[in-house]
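*Asks:* sequence first, then the predicted structure:
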Amino acid sequence: MNISPYLPLLLLLSLWGSRAQCQPHNAEVVKYNSICVVEAGKFSQIDTIIIQINNRIGEDYTHVAIPYSKTYKISDIDAWITNSAGNRIRSLKSSDITTRSAISNISLYEDDFVKEFQLKHNVYPYQIAYTYKATCKDYIDFTRWTPIIDNRVPTRAAHLTMVVPKNLPMKKYAYNVVHSKVDTTSNGVILQWDACYPNVLKSEIYAKPLDSYFPFVAATPLHFSYGVEGCTHSWQSFGEWQNQLQKGLEVLPEKEKNHIKQLTEGVTDKKEIVKILYHYLQDNTRYINVSIGIGGMKPYPASYVAQNKYGDCKALSNYMRAILRCAGIDSHYVLVNAGNQPSDLIRDFVSSQFNHAIVAVPLEKDTLWLETTSNINPFGYMGTFTQNREALLISENASRIVKIPSLQDSDSFTSRRMKFDLQTDGNASTAISFSFRGRDFELFNQLNSELNTDEQDKIIREYMHFSNYEVKEWLLKKPHRDTARIELHSTLNLYKILKPLAGDYYFGLYPSRIPAFVPVNARKLPVNIPYPICNSDTLIYTIPQGYKVTSNLNGISLKSRFGSYELAFTYSKGELLVAKKVILKPAHYQLEEYPELYRFIQEIKEAEKRAIVLKPEA
């Protein structure tokens, strides 16, 4: 089942003739063709991509980077430029290709590299065509095909051909493809998919990751060998492969074992032992990526972390399990697809769909979930990065899909208390106390721990939602390392907050924190609110002496399937107290439901558009 290496070049014929004219995009993929061939013990894939550059801004895509590694090898790189007449005007030279490490700033070691080059022309439009062959002998997947180079660049036509031996047990999954077919020959099976990405997508607030809307084809063997023999028959069998891959990696040096025993000596409460060891992990190790050989899937040994005091999520989770085991506590390695927006697990396509590892510790009536890569994460806290999604819990002969608990209203509640001392010159001295939980807690906890004072000061001053103000002082305060709450206290001078009105004065209410959803005609993607959005404000306005509030102080209560809003006033002894509370429920809303959600948000905003008028006392 050999495919000629010249076949990708034949696909380039007549492409200029099919080019759409006067395209509004800076660049576009005219053609994206891939041919994947599976043979005994290896697979290869030839990609041929043609990018049309329409203007100078589109030249960002004249830089081509092709990733590879020691196990995923690249060869047969070729590239050229054709002008608008379809004539080849420049070809790639071997000296044009450079090689560099793909090591990131959070990595210590990586086996990942990049071959890159750039071809440019000065007359638009023109096309860059490039082709290369990837070969791999150690693999879990045959292909994970997404024919898109950038979410801002349309793909006009894409085609994937897979050639596999007859009777090869495999699984496949396709999403957002426009056509597929299967042909059987005397030598094997040919599978084909067509796809396109004509309408580019932009990131939107509270939307799932853009790649969840891209065309996607994946194929994986039923049986594979990657470190050890594995099987994708079920999540249990796939988890057992991961379990076997980790065999023997939890052995600790004797010195480390003795230290663990000293730390937990005399402690009988299981949860307290876990907390002691979790703090020990946080205080004595740091996260750094290590990816060598099959390090992308296999953890480094616990002894490595014990000696070097660093590791990636896999290594640190394996080490956490090792020190728990040393203390006589059972735990589980858990694979999860982490991110602020949960990605749906494709349950009926057993495969590697995960990018992160954590630890689960079963207790008598509960389960503790441990994030091992953070030195500042509260004990047992699963934040927005990992909450509310399915994961694969690894257990010998009993691996299974589990659900990581969701953040509740109380876990996400941010409260703000502000006291404004209003003066007739229009200014106000103001004291604020904010208490952050949930996503706000995570951001300010990171700011408090990882940035220097100057960087903190800049961000906090920019965070204040006032139009004309001066920050006098501020203080970030975290009550305890295991409290998932952090406080911000500050004093400010506000200017021109109280405005004159024909002998009277008026001011507007400090606005509630509400997601900035765009108008209905501008929204293009479904809404996904992955955790509760809960905010409350207590606003205390001290009225200038000799003045009184004359505005209507009737409260309001709004309730809908999306959430609720409450606004209440209390006026007494020269003080106006305003209490507000906004709750948006976690849920997924289709695009046709967005107008109703947007109306609810607008009702809240309208409720807050009231001026508080002050008149002189009689």
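*Replies:* Structure received. Numbering: from 1, shown residues only.

*Asks:* switch to C-alpha atoms for all contacts and neighbour counts from now on
*Replies:* Fine.

*Asks:* helices along the stretch 451-600 of the chain, start to end?
*Replies:* In the stretch 451-600 of the chain, the segments counted as helices under DSSP state H, counting those that start in this stretch are 453-463, 594-607.

*Asks:* list the buried residues for the last one?
*Replies:* Spelled out, that is helix 594-607. If you call a residue buried by 16 or more other Cα atoms under 10 Å, then helix 594-607 has these buried ones: 594, 597-598, 600-601, 604.

*Asks:* swap in the shortest one?
*Replies:* Applying a neighbour-count criterion of 16+ other Cα under 10 Å, the buried positions in helix 453-463 are 456-457, 460-461.

*Asks:* return the closest of those residues with respect to residue 104.
*Replies:* residue 456 (24.8 Å; Cα to Cα).

*Asks:* check contacts around residue 311.
*Replies:* Residues in contact with residue 311, defined by Cα atoms under 8 Å, 6 or more residues apart in numbering, are 285-290, 300, 305.

*Asks:* need those in a markdown table with distance to residue 167, can you?
*Replies:* Converted to a markdown table, these look like this (distance: Cα to Cα, whole Å):
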| residue | distance to residue 167 |
| --- | --- |
| 285 | 48 |
| 286 | 47 |
| 287 | 44 |
| 288 | 43 |
| 289 | 39 |
| 290 | 38 |
| 300 | 36 |
| 305 | 44 |
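
*Asks:* ok, and the most crowded of those residues?
*Replies:* residue 300 (26 neighbours; other Cα atoms under 10 Å).

*Asks:* count of neighbours near the spatially closest residue to that one that is not a sequence neighbour?
*Replies:* Distance criterion Cα to Cα, 6 or more residues apart in numbering; nearest residue to residue 300, sequence neighbours excluded, is residue 315 at 4.9 Å. Using other Cα under 10 Å, residue 315 is surrounded by 29 other residues.

*Asks:* now swap in residue 60 and tell me
*Replies:* The burial count for residue 60: 13, using other Cα under 10 Å.

*Asks:* ok so, going back, which helix or strand lies directly C-terminal to the particular helix or strand that has the residue nearest to residue 300 in it?
*Replies:* In the assignment (DSSP states H and E), residue 315 maps to helix 313-326. Next along the chain after helix 313-326, taking DSSP H and E as the criterion, comes strand 332-336.

*Asks:* show me what that next one is packed up against.
*Replies:* Here strand 332-336 is seen to pack against helix 313-326, strand 356-362, strand 389-394 when contacts are counted using 3 or more Cα pairs under 8 Å, 6 or more residues apart in numbering; DSSP states H and E.

*Asks:* take the one below as the second:
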Amino acid sequence: MRIIPFLVLVFTQLSLLVQLDNKALLLHANEIVESEGQLEIISASEAIYSEKKRIVILNKESKANGFAVFYDPDNKILSLDADIYDLSGTPIRKVRKSEIRDVAAVDGVSIYSENRVQYIELNHSEYPYILEFSYRQKLKGLSFAVGENWYFQDRPSSAVTTSTYEISVPDDLDIQYQLYNMELEPKITHTDAEKVYRWEAKNIPAIKFEPYDVPVHRQLPILRISPNKFEIDKFSGSMQSWQDYGSFLQQLWVGRDQLPGELKTQIRELTADTEDTKEKISRLYRFMQENKRYVSVQLGIGGWQPFTAEYVEERGYGDCKALSNYMKAMLQEIGVESYPVIVYAGEHHPYEVEDDFVDPAFNHAILYVPSEDMWLECTSPINPPGYLGEFTNDRKVLLVTPQGGQLARTPKLGTTENNANEQFTIDLAADGSASLQYEAQLQGIPHEDWRHYQYAYSPKDIEDKIRNMGKLPTLSLSEVNIANDPKLPQNTLTFSATADRYASRAGKRLFVPLNLICPRTYVPDAVENRQYPVMIPYGYTEEATITFLLPEGYKTESLPQSELLETPFGRYETIVTEAEGSVTLQRNYQMYDQEHPAEDYEAFRDFLMTVAKHDASKMVLVSE
């Protein structure tokens, strides 16, 4: 059992007693954290990183009881330790080496990877209790070059009493740094051979969850760093500008675009009968989709350097860089220039790349064809040519050009591009049952799920997804079809169905919900003293025409009024009309992808509440 020095135990115990009484600091907190980190840069290719955390787990809602360290042959873990104590500093139990799990850091699509992770998760039944994690690691290659950013507060639920970070760097090297969501200057000292930067932050309160808030990277205090100069294997690079960093990446792609002669002949044959450049690109893109697949292979410098085009051709697969390089090589064969692009893919509104600070916070590669202003997602087997989708739309990226790195922005999918146009006919019977006919024209983000389902899921899975649409009752489905447009980001979804209980019967009346197919029902909770702006993830338009064929012998007794809402957040309009034997609801709903100040939250919530209220409207039919 490891013994903590007596003075440290006494200090920790007294400190925690004070922390547990600090109501302002602990409001909304699930844990209290003290952290310290140190980065010792030894050369342009190597550093030693160490980190230590003391965490008071306050309740069972805390997710801070786990600690993970990623490593590979170049980035070995030198030490890793963990302990668990009660508030007095008395060890609760000994942490066994067998509790440190060591597993491959697989992602589900990697077939070769040297990346591994050591992970510890500690639990105790009585709260609060104290965890102490510490580790030390050698950094080389990619792990050194990307820099060890420091999170003074690494999760919103943490109340931080003290967090320090120290970086020492030889005089012939230096770092760049940028601090976000906090004002804090480092203390800089000099010795005979090195410069030392030290940041110290204190008393950071936990952050209350707020619906429709901004991304975490705009809330948590983060110190981003990058080395001015670095070396990986035989390659040297600089991060003093995006152009410099792009020049380094360009080195990694040079000479890796050679194609076998047989493939060159095939490329020329595929494109011989058209002079339209975009059509040529589309044909080669579809050729790649039909014959190559995405598989991640992470070995050595492979995190940044693509495998050769010949490698992809021979094996039939590649990762995002390798497939982008393969597509680039095919385009080069027909005289079309293209640039590799690195991007942070995934979430909406990711970390916004800054023009004057180089931080290689990227996780994906795509391709850009400047002559056609065309972006290609080379890992997708189903995207139409030129469509990036939700995964990488509307964000800053780095083009890797022969002249170096150039920042650009991917196209935005907004209110116009993301569209669902639904036609829904409900043929009601006097007992409340109904026959249904549905057709939807979907574009942009709304179409993506259905395109993927048609490609990757069974008919039963598709039917289950339909049954979960809106607030539909139990359906017996037939004639289900998804028709994907091969050239454009759009598709058509159709189905027929019957429902035993679409309307509720009470005596001679039927109570009929007007919109079960696309109702907006979510209304976020009220928030007092909101701190962060209101952010809508993405804009979209929903258009629906819902027609009810009334049972013979029934007429309307009451109908909801038409409604029009025009707000800065979105637009909502319903028009209810009646004809002989039928009632039609026309609905148009638009949500604008904009950011609004925190003080607008209640007005935004009122808009959603009004939409939900009207989407839940019913008409009443009565037998004549």
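*Replies:* Thanks, I have the structure now. Remember, it's a predicted structure, so these values are computed and weren't measured experimentally.

*Asks:* would you pull the TM-score for this pair?
*Replies:* After superposition, the two chains reach a TM-score (TM-score structural alignment, normalised by the length of the first structure) of 0.90; 607 aligned residues with a Cα RMSD of 3.0 Å.

*Asks:* about what we covered before: most packed of the helices and strands packed on strand 332-336 of the first structure?
*Replies:* helix 313-326 (a mean of 25; mean count of other Cα atoms under 10 Å).

*Asks:* residues in the second structure aligned with that helix?
*Replies:* Aligned by TM-score structural alignment, helix 313-326 of the first structure corresponds to residues 320-333 of the second structure.

*Asks:* list of residues touching that stretch?
*Replies:* By Cα under 8 Å, 6+ apart, stretch 320-333 of the second structure touches 253, 256-259, 264, 267, 281, 284-285, 288, 294, 296, 304-309, 312, 317, 337-340, 364-367, 377-379.

*Asks:* at 7 Å instead, please
*Replies:* 257-258, 264, 306-309, 312, 337-338, 340, 364-367, 378-379 (Cα atoms under 7 Å, 6 or more residues apart in numbering).

*Asks:* same deal with stretch 78-97 of the second structure?
*Replies:* 1, 9, 13, 129-138.

*Asks:* try 8 Å this time
*Replies:* By Cα under 8 Å, 6+ apart, stretch 78-97 of the second structure touches 1, 9-10, 12-13, 16, 120, 122, 128-138.

*Asks:* what's the answer for stretch 513-531 of the first structure, then?
*Replies:* 204-208, 341-342, 384, 388, 406-408, 412, 535, 582, 585-591, 594-595, 598, 601.

*Asks:* so how do I select the buried members of the contacts of stretch 78-97 of the second structure in PyMOL?
*Replies:* Those of these that count as buried under 16+ other Cα under 10 Å are selected in PyMOL with:
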select buried, resi 9+12+13+16+120+128+129+130+131+132+133+134+135+136+137+138
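
*Asks:* helices - which of the contacts of stretch 78-97 of the second structure land there?
*Replies:* Secondary structure from DSSP state H places 9-10, 12-13, 16 of those in helices.

*Asks:* strands of the stretch 401-550 of the first structure, start to end?
*Replies:* 413-422, 428-436, 469-477, 486-494, 499-501, 504-508, 527-529, 533-542, 547-549 (DSSP state E, counting those that start in this stretch).

*Asks:* show me what the last one is packed up against.
*Replies:* With contacts defined as 3+ Cα pairs under 8 Å, 6+ apart, strand 547-549 of the first structure has these neighbours: strand 611-616.

*Asks:* what about the strand it packs on, distance to the chain center?
*Replies:* Offset of strand 611-616 of the first structure from its chain centre (Cα atoms, centre = their mean, to the nearest Å): 47 Å.

*Asks:* could you do stretch 246-265 of the first structure as well?
*Replies:* Put simply, stretch 246-265 of the first structure sits 34 Å off its chain's centre (Cα atoms, centre = their mean).

*Asks:* which residue in the second structure aligns with residue 225 of the first structure?
*Replies:* Per TM-score structural alignment, residue 225 of the first structure is aligned with residue 231.

*Asks:* surely its match is in contact with residue 142?
*Replies:* No - the pair residue 231 of the second structure / residue 142 is not scored as a contact, 9.0 Å apart, by Cα atoms under 8 Å.

*Asks:* tell me the secondary structure at residue 372 of the first structure.
*Replies:* Secondary structure state of residue 372 of the first structure, per DSSP: H, G, I helix; E, B strand; the rest coil, is coil.

*Asks:* residue 557 of the first structure is nearest to which of the strands of the stretch 401-550 of the first structure?
*Replies:* Going by Cα to Cα, the one of the strands of the stretch 401-550 of the first structure nearest residue 557 of the first structure is strand 533-542, 13.8 Å.

*Asks:* what about the residue lying closest to residue 407 of the first structure once chain neighbours are set aside, how many neighbours?
*Replies:* Leaving aside its chain neighbours, residue 407 of the first structure sits nearest to residue 531 (6.0 Å; criterion: Cα to Cα, 6+ apart). Using other Cα under 10 Å, residue 531 of the first structure is surrounded by 24 other residues.

*Asks:* tell me which of the ones in helices among the contacts of stretch 78-97 of the second structure is nearest to residue 501 of the second structure?
*Replies:* residue 16 (59.4 Å).

*Asks:* please name the nearest non-neighbouring residue to that closest one.
*Replies:* Nearest to residue 16 of the second structure is residue 87, by Cα to Cα, 6+ apart, at 7.5 Å.

*Asks:* do you know how far the alignment partner in the first structure of that neighbour is from residue 55 of the first structure?
*Replies:* By TM-score structural alignment, residue 87 of the second structure lines up with residue 84 in the first structure. Counting by Cα to Cα, to the nearest Å, the gap from residue 84 of the first structure to residue 55 of the first structure is 13 Å.

*Asks:* isn't residue 547 of the first structure up against residue 617?
*Replies:* Yes - at 5.1 Å, residue 547 of the first structure counts as touching residue 617 under the criterion of Cα under 8 Å.

*Asks:* what's the burial count for residue 457 of the second structure?
*Replies:* 11.

*Asks:* now for it: what does it line up with in the first structure?
*Replies:* Match for residue 457 of the second structure (TM-score structural alignment): residue 451.

*Asks:* please apply the same query to residue 289 of the second structure.
*Replies:* Match for residue 289 of the second structure (TM-score structural alignment): residue 282.

*Asks:* mind checking the SS state of its match?
*Replies:* Per three-state DSSP, residue 282 of the first structure ends up helix.

*Asks:* give the contact list for it.
*Replies:* Contact analysis of residue 282 of the first structure by Cα under 8 Å, 6+ apart lists 372, 374-376.

*Asks:* repeat that with 10 Å
*Replies:* 316, 371-377, 379 (Cα atoms under 10 Å, 6 or more residues apart in numbering).
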